[in-house]
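> Could you work out the structure for the sequence below:
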Amino acid sequence: MDLFFARRLFGGNRNEGRGIAPIVRLSVIGITLSLMVMLITVSIAAGFKHNIRSLVYGYTGHLCIAPVAGTADHLHAPREMLAMLDDVPGVERIVPSVEMTGVAKTDSAFVGIMLIGGDSLQSPNPLFGKIVSGRYPSFRAADSVDNPILLPQATARQLRVSTGDKLRVYFARDDRMRLRAFTVAGLYSGGKIGVPIALAPADVLRRVGGFGADDAGRLLLYIDNPDDADRVLTRVFDRLSASSFVEDQRLTINTAAELNPVMLDWLSALDTNVVILLTLMGLVGGFTMIAGLVVLVMDKTQFIGTLKALGSSESSLRRIFLYLAMMLVGRGMLWGNAIALVLCLLQQHFRWVRLLDPDIYYMDYVPVQVDWLTWLMVNLGTLLLTFLMLLVPTHIISRISPVRALRFE
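Below is the predicted model of the structure:
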């Protein structure tokens, strides 16, 4: 019966042409805006975390095996060693990485860049963001251009080169300057960590560095679950210690968190800021709805007096208005979800909202990632918080006298 009366009141606002009181409309709008801001916030935070982690893992892997600093500039990793590490439980794949710093020069400008070697066995590296011009090189023998290179879009602007242009890169090796010519195969946006990073053929970089076919600067290990990095590190260490591949090499193994503490700590701080914002916006939405509920009770004073005169209990009346308030909250939440989803999808596909300083955030647009589980938790949390906050205001019904309410006009 309580729910029946609540539905009649909820539908009567429209069917009887009375409309909802302006303050109640504002309360519904407040819930809509609060939930919309919360959902967009968690989506942007998830997008930043996903993109930053992709950049970090693209550069260092979840685990990184490298020579001990000051001992060598590369390590020897034959196929047997890679196969052994690939069999370690939790390891998904292993990527030998060859890296060289150089100076890219044209007739009008020069830029210091880091070149990372790619080969035909590697999948596209998330470090190299979104391709905005040209293509991601295949690094196969049948590649359409000689010595293809993938450049950051910002670096290409500095050098005044575009897709298809030739680019000279100078390397300082063994007190000598070495020159290699590349062809710009594509340009990408984002992906900058410190210095500009370019993708070039691994065999070219090995020849420049005097490496063998099985040599690499580092081994990047990608694991099934990044949260198990410490556990998998122990397994990899034990497997390497028991093998003969490291007898003549001094190697170290680190997790991405150990190699990039500042970035990952920043992501943890971001989580704290998101929780604070969600709490504040939830309280704002709850207080606006409290104001709306008080107005609803005052607007229905005669209705309350009539039901009291007919013998309805105060608990029954409180449930009626609590149901009514939650229906209005549901309407606001429905609109909040719809608007937030549309805005997130538009930003996800068109990237209209740009960042003023990409060097600070390592990307040039505001990233968005819709996590349905997080959205569900935010909706349930908002619903629960609002419900609890509305329990207290319903007690004003007990102060309404049936005699005075029936005289009230």
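
> Please count neighbours and contacts with C-alpha atoms only from this point.
Will do.

> How much space separates residue 73 from residue 100?
From residue 73 over to residue 100 the distance is 10 Å, taken as Cα to Cα, to the nearest Å.

> Those two: who's more crowded?
Shown here are residue 73 and residue 100; by other Cα atoms under 10 Å, residue 100 has more neighbours (19 against 15).

> and the helix or strand encompassing the more buried one, what does it pack onto?
Residue 100 is part of strand 99-105, with elements assigned from DSSP states H and E. Packed against strand 99-105, as judged by 3 or more Cα pairs under 8 Å, 6 or more residues apart in numbering; DSSP states H and E, are the following elements: strand 110-118, strand 166-173, helix 202-209.

> Please provide the structure for the following sequence as well, for comparison with the first:
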Amino acid sequence: MAIAAIAIGMVMMLIAIATGTGLQQKIREKLVVFHGHAQIYSFDSNISEVATLPVSTEQDFYPSFKAVPEVTHIQAVATKGGIIRTENTYESILAKGVGKDYNWAPFLDFITQGRTPNVTSDEVTDEILMSTYLANRLHLKLGDRCQAIFLKDEAAQAPNQRSFKIVGLYNSGFQEFDASYIFTDIRHIQKINKWQPNEVGNFELFIKDFNQIEEVGKQVYSQVGSFLDSQTIIQKFPFIFEWLSMFDFNIYLIIGIMIIVGGFNMITAILVLILEKTPLIGTLKSLGASDRSIRKIFLYNATYIIGLGLLWGNALGFLLLWLQQQYSLIKLDPATYYVTEVPIAFNPLWIVLLNICVLLLCLLMLLIPTYVITKISPTKSMKFS
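Purely as a prediction, here's the structure:
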């Protein structure tokens, strides 16, 4: 029973860590793909999803942000709100204009059909990348053309109309973005807004290590000058990251509960073992064995039991996590969790530390029941035939 308790507790802790950190990483990655780790925009901007004031690309930090070594890539983008209308329905959209410097690599995992728009040619392309979710709502498919309408700043002016061809479909699982974002040539947005070729909506920055995002964000802010502002992805979506931080508390809570449950099961097992071996303890004491040496015997036995529990727990836990990682057995509602299945993330250091902590904490808890050995009297415990 003690081995089973340790094993089950270990399985629960492995699942809590792997799924909790996996969900955090997956949602962070999706946010970063759409918005970068940080953004630079006009200081007078309303910080909305739609670019209202242009930013010149003639900056010291563009096209390479050398002042902050942690920044690996910077790209210029512009976003414009509009409507795609078909014969039967219409949907509001956010057309994200991208250029030659746009890094498609993180986005390739989301593409389900087709390819990315060819924005590297000298001519303005009418190709767009649309989400599967939005295409289904508009009853469109790969290769279809669609009409998009973009309103101008002045209501009296006629809206701009563009004809786009769908060359790719994507599915990020982040329904909040899939429901509106399409990707097109940034030159469309520049023409609609009557911007110059060197004017964009904002810059997106990518960094090496997400754990350094706050420090890097401060360094970026200090380098952009007084006419520009910057914000990190955490500042842009604070409520999502506050929600993600709650997973850490849940993980620690589950680990704590499982260690306590496993520890108490081991205490019970050791107490039963001590009661069964009371005559043996009395015999050992009569032969001159010290209380400390006898306690060590039971602690060694407990270490063996805990080790078996950890071995079986790790084996079963990794098997379940591997099955989920390979076959996505457990699904999630993307409207609530932003992912379609439970993601798994393995951190070898976490796993090693978890096993060591469980072993040490359980042994520390067993020091209390083994203290009973010091109270056993040899004369009362020994049985003579």
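
> care to give me the TM-score?
A TM-score of 0.85 describes the superposed chains when it is computed by TM-score structural alignment, normalised by the length of structure 2; 372 aligned residues with a Cα RMSD of 2.9 Å.

> What does residue 346 of structure 1 correspond to in structure 2?
Matched by TM-score structural alignment, residue 346 of structure 1 corresponds to residue 323 in structure 2.

> Let me know the secondary structure of that match.
helix (DSSP: H, G, I helix; E, B strand; the rest coil).

> Please state the offset of stretch 185-203 of structure 1 from the chain centre?
21 Å (Cα atoms, centre = their mean, to the nearest Å).

> where do the helices sit along the stretch 201-350 of structure 1?
Secondary structure of the stretch 201-350 of structure 1 (DSSP state H, counting those that start in this stretch): helices at 202-209, 229-241, 256-259, 261-299, 301-309, 314-350.

> What residues in structure 2 pair up with the fourth one?
To tie it back to what came earlier, the one meant is helix 261-299 of structure 1. So helix 261-299 of structure 1 is aligned with residues 238-276, judged by TM-score structural alignment.

> how much does that stretch stray from structure 1?
Superposing on structure 1 and averaging over aligned pairs (mean Cα distance after the TM-score superposition for structure 1), stretch 238-276 of structure 2 comes out at 1.7 Å.

> picking that back up, just name the most buried of the helices and strands packed on strand 99-105 of structure 1.
Among these, ranked by average contacts under mean count of other Cα atoms under 10 Å, first place goes to strand 110-118 (a mean of 20).

> Can you give me the neighbour number for residue 305 of structure 1?
22.

> which residues touch the nearest residue to it once chain neighbours are set aside?
Once flanking residues are discounted, residue 305 of structure 1 sits nearest to residue 402: 4.1 Å by Cα to Cα, 6 or more residues apart in numbering. By Cα atoms under 8 Å, 6 or more residues apart in numbering, residue 402 of structure 1 lies in contact with 304-306, 308-309.

> Kindly indicate which of those residues lies nearest residue 351 of structure 1.
residue 304 (51.9 Å; Cα to Cα).

> My read is that that closest one contacts residue 317, right?
Yes: with contact defined as Cα atoms under 8 Å, residue 304 of structure 1 counts as touching residue 317 (7.2 Å).

> what touches both of those two?
Common neighbours of residue 304 of structure 1 and residue 317 (Cα under 8 Å, 6+ apart) are residue 397.

> Can you get me a residue count around residue 176 of structure 1?
Neighbour tally, residue 176 of structure 1, other Cα under 10 Å: 8.

> likewise residue 136 of structure 2?
By other Cα under 10 Å, neighbour count at residue 136 of structure 2 equals 10.

> what helix or strand is it on?
helix 132-137.

> Please spell out which residues along that helix are buried.
132-135 (16 or more other Cα atoms under 10 Å).

> Against which helices or strands is that helix packed?
strand 160-170, helix 175-178.

> so can I have a markdown table of the ones you listed showing distance to residue 247 of structure 2 and mean neighbour count?
What follows is these, written out as a markdown table (distance: least, Cα to Cα, whole Å; neighbours: other Cα atoms under 10 Å):
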| stretch | distance to residue 247 of structure 2 | mean neighbour count |
| --- | --- | --- |
| strand 160-170 | 28 | 19 |
| helix 175-178 | 21 | 18 |
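
> Save the ones you listed as TSV, and put in distance to residue 15 of structure 2 too.
Output for those, formatted as TSV (distance: least, Cα to Cα, whole Å):
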stretch	distance to residue 15 of structure 2
strand 160-170	29
helix 175-178	26
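
> Of all the ones you listed, which one comes closest to residue 221 of structure 2?
Smallest distance to residue 221 of structure 2 across these (Cα to Cα): 26.3 Å, for helix 175-178.

> just checking, what packs against the closest one?
Going by 3+ Cα pairs under 8 Å, 6+ apart, helix 175-178 of structure 2 lies up against helix 132-137, helix 334-337.

> Other residues contacting it?
Residues contacting helix 175-178 of structure 2 (Cα under 8 Å, 6+ apart): 131-134, 171-172, 334-335, 338.

> how about a markdown table for these, with distance to residue 187 of structure 2 added?
Output for those, formatted as a markdown table (distance: Cα to Cα, whole Å):
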| residue | distance to residue 187 of structure 2 |
| --- | --- |
| 131 | 21 |
| 132 | 24 |
| 133 | 25 |
| 134 | 23 |
| 171 | 25 |
| 172 | 25 |
| 334 | 33 |
| 335 | 33 |
| 338 | 31 |
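
> Please name the spatially closest residue to the match of residue 346 of structure 1 (chain neighbours excluded).
residue 329 (7.3 Å).

> Equivalent analysis for residue 162 of structure 2, please.
Residue 162 of structure 2 sits nearest to residue 148 (Cα to Cα, 6+ apart), 5.2 Å away.

> What of residue 395 of structure 1?
Counting by Cα to Cα, 6+ apart, the nearest residue to residue 395 of structure 1 once its immediate chain neighbours are dropped is residue 318, at 7.0 Å.

> What residue in structure 2 is paired with that neighbour?
In structure 2, residue 318 of structure 1 lands on residue 295 (TM-score structural alignment).

> Check residue 62 of structure 1 too.
Mapped onto structure 2 by TM-score structural alignment, residue 62 of structure 1 lines up with residue 37.
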